[in-house]
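Enquirer: Give me a model of this one.
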Amino acid sequence: MKRRTIQSPVSTLLTLALFGLLAMGACKSKKKVAPAPAPAPVEQPAPTPPPAAPKPSAEEVAVGKLENYFNSIAQSTNVDAANRTINEALGMFSNPQTPVLIVIHEENGIKDYDEPTTIEKYLHYLKDTKKNLNFISDIRLDGNGRVTELELRRKK
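Expert: Okay, the predicted model is just below:
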């Protein structure tokens, strides 16, 4: 038969301490972990606004207004309203006899024009036909911003 030896109290104590440490190491700590400090905000340059659209030239403004007048006259259902619009449009020209040239053909930079007309006759033509078949391809203004010459082309 084997004989049991009595273990020393020191080795028993060490064994218990080892188990205790292992048990405590396996348990999670009940202390709350402090959150890491938030990083300092990085200052970013203010976004640059998109570049402003360039202001339209006097010619572009005049073309826009005239195209609106032409469409309004051609689509007018009332003769009096068309005549009022014609009078407004004539105010943009240096005089009612301002030449209107209509390009009918262009080849190698050489333009062929329909018979020249005046702005007054052209506006009444729009009123009578109720069709705006042309667009403004060139415009000339005087120093006061009034139209002195108008070149039109057929819409495609």
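Enquirer: drop to CA atoms for contacts and neighbour counts, all remaining ones
Expert: Noted.
Enquirer: Would you mind listing the buried residues in stretch 97-113?
Expert: Buried positions in stretch 97-113, judged by neighbour count with 16 or more other C-alpha atoms under 10 Å: Thr98, Pro99, Val100, Leu101, Ile102, Val103, Tyr113.
Enquirer: So which of those residues are in strands?
Expert: Pro99, Val100, Leu101, Ile102, Val103, Tyr113 (DSSP state E).
Enquirer: for the helix or strand harbouring Lys65, packing partners?
Expert: Per DSSP states H and E, Lys65 falls inside helix 58-75. In terms of contacts (3 or more C-alpha pairs under 8 Å, 6 or more residues apart in numbering; DSSP states H and E), helix 58-75 is packed against helix 79-90, helix 119-129, strand 134-141.
Enquirer: Next, the angle helix 58-75 makes with the second one.
Expert: Spelled out, it's helix 119-129. 40 degrees (axes from the mean of the first three to the mean of the last three C-alpha atoms, to 10 degrees).
Enquirer: what residues does helix 119-129 touch?
Expert: With contacts defined as C-alpha atoms under 8 Å, 6 or more residues apart in numbering, helix 119-129 is touched by 70, 73-74, 76, 79, 82, 86, 90, 96-100, 132.
Enquirer: let's see this one next to it:
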Amino acid sequence: MKKSLFSFSISRALVLAIMVTLAMEACKSKKKVAEPAPPPAPVEEVEETPPPAPPAPAPEEVAAQKLENAFNQVAAAGNTSIANQSVEETLSMFSNQEAPVLIVIHEENGIKDYDEPTTIRKYLEYLKDTKKNLNYISDIRLDANGKVSELELRRK
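Expert: Below is the predicted model:
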């Protein structure tokens, strides 16, 4: 049996074309691997400056933090003598024992409603008796000597 020359050459040509295509693909992938990587971009040297130091806290902020701690100590005192000692230490932070303490009970449109005004001594005695500190400092005023002259509190 004799095969036709035409069918033989088409199948050979097809096989040859497939082999050439595969060979070309293999060469392309080798070229991609063989190409050198582009040089890295030049890095500019930047002097790192330390971040600016946070501003020193205002005297009012320092006094408010100390007072919060003192109020918590009075409320958490284990016995009366410790509570009385904490009350006396706290009173030393005020300009006088009759410094006003205002407790905001409601605020609307910038208008504040206060509970009955009291003094710092009465407020500290209240903390000592109830053993609960339910307020936080919302405004504090210091006199020229750096002592607290007026205090405004709000419910936590």
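Enquirer: Of the contacts of helix 119-129 of structure 1, which is the nearest to Asp142 of structure 1?
Expert: Proximity to Asp142 of structure 1 was ranked across the contacts of helix 119-129 of structure 1 by C-alpha to C-alpha; first place goes to Thr98, at 11.7 Å.
Enquirer: Isn't that closest one up against Asp142?
Expert: No. When contacts are counted by C-alpha atoms under 8 Å, Thr98 of structure 1 is not listed as touching Asp142 (11.7 Å).
Enquirer: quick revisit: the buried residues of stretch 97-113 of structure 1 into TSV, with extra columns for distance to Glu151 of structure 1?
Expert: Below are the buried residues of stretch 97-113 of structure 1 laid out as TSV (distance: C-alpha to C-alpha, whole Å):
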residue	distance to Glu151 of structure 1
Thr98	11
Pro99	9
Val100	6
Leu101	5
Ile102	6
Val103	7
Tyr113	9
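Enquirer: Please pick the buried ones from the contacts of helix 119-129 of structure 1.
Expert: Buried among those (16+ other C-alpha under 10 Å): Phe70, Ile73, Ala74, Ser76, Ala82, Ile86, Leu90, Pro96, Thr98, Pro99, Val100, Asn132.
Enquirer: show me what contacts the fifth one?
Expert: When the contact criterion is C-alpha under 8 Å, 6+ apart, the partners of Ala82 of structure 1 are Ser72, Ile73, Ser76, Lys127.
Enquirer: What number of residues are in the vicinity of the first one?
Expert: Which is Ser72 of structure 1. Neighbour count of Ser72 of structure 1, defined by other C-alpha atoms under 10 Å: 19.
Enquirer: neighbours of Ser95 of structure 2, just the number please.
Expert: Neighbour tally, Ser95 of structure 2, other C-alpha under 10 Å: 17.
Enquirer: Can you classify the most centrally placed residue in structure 2 as helix, strand or coil?
Expert: By C-alpha atoms, centre = their mean, structure 2 has its centre lying nearest to Pro54, at 14.2 Å. Following DSSP: H, G, I helix; E, B strand; the rest coil, the label given to Pro54 of structure 2 is coil.
Enquirer: how far away is it from Glu48 of structure 2?
Expert: 17 Å (C-alpha to C-alpha, to the nearest Å).
Enquirer: Tyr126 of structure 2 too?
Expert: Tyr126 of structure 2 is 53 Å from Glu48 of structure 2, where distance means C-alpha to C-alpha.
Enquirer: Those two: which has the busier surroundings?
Expert: Higher neighbour count among Tyr126 of structure 2 and Glu48: Tyr126, with 15 against 6, using other C-alpha under 10 Å.
Enquirer: can I assume Lys112 of structure 2 is in contact with Val104?
Expert: Yes. Contact criterion C-alpha under 8 Å: Lys112 of structure 2 and Val104 qualify, at 6.5 Å.
Enquirer: before we move on, the earlier item: which residues are common contacts for Thr98 and Asp142 of structure 1?
Expert: Joint contacts of Thr98 of structure 1 and Asp142 (C-alpha under 8 Å, 6+ apart) are Thr148.
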